[in-house]
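Colleague: any chance you could fold what I've pasted below:
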Amino acid sequence: MRIRATVAAVSGALALSAFVVPAAHADEAHGDTKISNVVVNGGKGVVFGTTTKKTFTVTFTASDNSGIKMALAVLYHGANIDDSDNGAVPNENGGAKATCTAVSSTTSNCKETFTIQANEQLLNAHAGTWKVWAIAQAKDSNYVQKDNAKSFYVQRASKLTVNAAPEPVKKGRTITVTGALTRANWETGKYAGYGTQSVKLQFKKKGATAYTTVKTIKTSTTGALKTTVTASVDGTFRYSFAGTTTTPAVSATGDYVDVQ
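Modeller: Take a look at the predicted model:
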């Protein structure tokens, strides 16, 4: 895996200028070098559809009293970088180092971009928590290495539908609200049902500006949703899913019901 080769190369280079050779799988530090303010994709999860190709940024601050010589961050999925089952190196400088700009004699702001294509680089098992492995070396050969400088989510894109029937309906009669929660399957290239997930049925009365929750139900094993309510006033129904570590939150486009 290229990510491991990159980490090994960087760690080896540090061995030439530092007193201690950092282990790739553990935090290490020599001197007063620091890494802080790590932000992935603007602080949002990185969401991929079935064939999405996405480029996103990682930014961080590196500091040392002598100034920063170089820095690097790579992304990985797994307990630690040595046991990772997937990862990504930055687009900049052949994946060898970040682009860092000095903002003072001691501090640099660093930026990297990463490009991942779902149907070529991701399996469904890779959805969930990813980590940022980061290292910075100072001009005086001090360094810091962090196995998990930041955690973030790589997620399978989700869709949610709703249909309230019959329309129109007489007051006091039963309304049946159906729908489906699906998410991207990176291995088949299709969207498939997301089973046994809690989803809220919400209602917005005609003229109101916000939805209120009517009840919470679970999807079937195939992602289907079905429940009933009693017709009372005109308004819009929707289903809303709060999301999980592997799948982002999503709300259906509302379905308006005319109650007569």
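Colleague: okay, CA-based contacts and neighbour counts for the rest of this
Modeller: OK.
Colleague: so what's Ala136 up against?
Modeller: Listed by C-alpha atoms under 8 Å, 6 or more residues apart in numbering, the contact partners of Ala136 are 33-35, 62, 68-72, 143-145.
Colleague: what about the residues you listed, which are in helices?
Modeller: Using DSSP state H, no member of the contacts of Ala136 falls in helices.
Colleague: tell me which of those is nearest to Ser108?
Modeller: Of all these, Ser108 sits closest to Ala62, with 5.4 Å by C-alpha to C-alpha.
Colleague: can you report how many residues lie near that closest one?
Modeller: 30 (other C-alpha atoms under 10 Å).
Colleague: kindly confirm whether my reading is correct that it touches Thr107.
Modeller: Yes: counting by C-alpha atoms under 8 Å, Thr107 is a contact partner of Ala62 at 5.8 Å.
Colleague: and for these two, which residues touch both?
Modeller: Residues touching both Ala62 and Thr107 (C-alpha under 8 Å, 6+ apart): Ile68.
Colleague: show me what the longest strand seen in the chain is packed up against.
Modeller: As assigned by DSSP state E, the longest strand anywhere in the chain is strand 143-156. Under the contact definition 3 or more C-alpha pairs under 8 Å, 6 or more residues apart in numbering; DSSP states H and E, strand 143-156 sits against strand 28-30, strand 34-40, strand 46-48, strand 128-138, strand 174-185.
Colleague: one more, please, to line up against the first structure:
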Amino acid sequence: MRIRATVAALSGTLALSALAVPAAHAGDEPAAPKLSAAVADAADAGGAVAAPRAAAADATVTDVTVNGGKDVVIGTTAKKKFSLAITATDPVGIKVSSGFLWLGQDLEAPIALITPATEAEYNPTCERVDDTTSTCTVNITADPAQLVNDGAGVRWNAYAAVRNNNNELVKPAGLKSDIRLKRASRLTVNASPEPVKKGRTITVSGALTRANWDTKKYAGYTKQPVRLQFKKKGASAYTTLKTVTSDSKGNLKTTVKASVDGTFRYVFAGTPTTPAVTSAGDAVDVR
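Modeller: Coordinates of the predicted model:
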């Protein structure tokens, strides 16, 4: 399987990137190969990139933080770059750590991967916490073309390659990250007719949609509660009028009586898989 070969390549590449040393000593150890080439070679050959052999270390990963602990919202086309910070500790101190994210039950057959995308990104920047602990950060890139809906709202696994100051390497693969990938959402509103006579009925329609990573298109988010809000002309805040449930296609529709000039909007609170979103406002002139 191509994705299995990709994992093997990444594992080897990131283990090699964890060999990084200051420039004055760069010739003492092999440089990390270019990520794209390593992945392509392993995939085409159906083989693996071998990781360097090293003695067992006492290094342990104590924390994996993604995007500073904030949700990552992804649509259907644009790639999203964010950080993966690996905090590791060892009695002799940590030289460097690197890693990537994977989804599934088995690293040998992952459902999806989120990895460094360029040569510059798989080499981390590290900050020393104390004599035994360091936090190393790499940039990783989520590509909607490689995501599936099952990857939203769940904790992804993390793979790490950690090298201590004795040059010993460990590669824990079953770490849990704090990531929450969410499928980007959109919300619209339209109040009509406009203008409208006082006391007449105003129909407020709209649609709640979200990214479908399986089809790579936006689709209606069905059976979701959405608040209809109104702000009187000249007021500074909106007031919730009612809650409307999206239909089987994500559409919204309700009616209210025209009373004063003002602006309507819809507000969706969000779910574990989909972020909160607020529509633009639609002003109505009541005569």
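Colleague: please identify the most buried of the helices and strands packed on strand 143-156 of structure 1.
Modeller: Sort these by mean neighbour count, taking mean count of other C-alpha atoms under 10 Å, and strand 128-138 sits at the top with a mean of 24.
Colleague: now it against strand 143-156, angle please.
Modeller: Here the directions of strand 128-138 of structure 1 and strand 143-156 differ by 160 degrees (axes from the mean of the first three to the mean of the last three C-alpha atoms, to 10 degrees).
Colleague: what's the residue closest to the geometric middle of structure 2?
Modeller: The centre of structure 2 sits closest to Val72, judged by C-alpha atoms, centre = their mean, with a distance of 3.3 Å.
Colleague: let me see the contact set for whatever residue of structure 1 lines up with it.
Modeller: Counting by TM-score structural alignment, Val72 of structure 2 lines up with Val46 in structure 1. Residues in contact with Val46 of structure 1 (C-alpha under 8 Å, 6+ apart) are 56, 153-155.
Colleague: do a quick rundown of the strands in the stretch 51-200 of structure 2.
Modeller: Under the criterion DSSP state E, counting those that start in this stretch, the stretch 51-200 of structure 2 contains strands at 60-66, 72-74, 80-89, 94-103, 112-114, 125-128, 133-142, 157-164, 169-170, 175-176, 181-183, 185-192.
Colleague: now render the ones you listed as CSV, adding distance to Ser17 of structure 2.
Modeller: Output for the strands of the stretch 51-200 of structure 2, formatted as CSV (distance: least, C-alpha to C-alpha, whole Å):
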stretch, distance to Ser17 of structure 2
strand 60-66, 17
strand 72-74, 25
strand 80-89, 14
strand 94-103, 7
strand 112-114, 17
strand 125-128, 11
strand 133-142, 11
strand 157-164, 8
strand 169-170, 11
strand 175-176, 19
strand 181-183, 26
strand 185-192, 37
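Colleague: out of those, deepest packed?
Modeller: strand 94-103 (a mean of 29).
Colleague: which bit of structure 1 covers that one?
Modeller: Here strand 94-103 of structure 2 aligns to structure 1 at residues 68-77, judged by TM-score structural alignment.
Colleague: who's in contact with the matching stretch?
Modeller: By C-alpha under 8 Å, 6+ apart, the surrounding residues in contact with stretch 68-77 of structure 1 are 3, 62, 84-90, 96-98, 100, 102, 106-108, 110, 112, 126, 129-139.
Colleague: mean per-residue distance, that stretch versus structure 2.
Modeller: Once fitted to structure 2, stretch 68-77 of structure 1 is off its aligned match by 2.0 Å on average (mean C-alpha distance after the TM-score superposition for structure 1).
Colleague: leaving aside the residues next to it on the chain, what's closest to Val277 of structure 2?
Modeller: Phe268 (5.3 Å; C-alpha to C-alpha, 6 or more residues apart in numbering).
Colleague: distance of the counterpart of that neighbour in structure 1 from Ala252 of structure 1?
Modeller: Matched by TM-score structural alignment, Phe268 of structure 2 corresponds to Phe241 in structure 1. To Ala252 of structure 1, Phe241 of structure 1 is 9 Å away according to C-alpha to C-alpha, to the nearest Å.
Colleague: shared neighbours of these two, anything?
Modeller: Common neighbours of Phe241 of structure 1 and Ala252 (criterion: C-alpha under 8 Å, 6+ apart): Leu160.
Colleague: in structure 1, where's the longest helix?
Modeller: Structure 1, longest helix under DSSP H: helix 2-15.
Colleague: from start to finish, how long is stretch 266-274 of structure 2 in a straight line?
Modeller: End-to-end span of stretch 266-274 of structure 2 (C-alpha to C-alpha): 16 Å.
Colleague: residues in contact with that stretch: which ones?
Modeller: Stretch 266-274 of structure 2 is contacted from outside by 152-154, 180-185, 187-189, 206, 210, 225-229, 275-280, using C-alpha under 8 Å, 6+ apart.
Colleague: one step back: what's the separation between the residue nearest to the centre of structure 2 and Arg186 of structure 2?
Modeller: Distance of Val72 of structure 2 to Arg186 of structure 2, given as C-alpha to C-alpha: 15 Å.
Colleague: over to Gly153 of structure 2?
Modeller: Distance of Gly153 of structure 2 to Arg186 of structure 2, given as C-alpha to C-alpha: 17 Å.
Colleague: cool, Arg53 of structure 2 as well?
Modeller: Applying C-alpha to C-alpha, the value for Arg53 of structure 2 to Arg186 of structure 2 is 49 Å.
Colleague: just Ala207 of structure 2 next, same as before
Modeller: Ala207 of structure 2 is 8 Å from Arg186 of structure 2, where distance means C-alpha to C-alpha.
Colleague: same check, this time on Asp178 of structure 2
Modeller: For Asp178 of structure 2, the distance to Arg186 of structure 2 (C-alpha to C-alpha) stands at 25 Å.
Colleague: please name the nearest non-neighbouring residue to Lys97 of structure 1.
Modeller: Distances taken as C-alpha to C-alpha, 6+ apart put Leu72 closest to Lys97 of structure 1, at 4.6 Å, once the chain neighbours are dropped.
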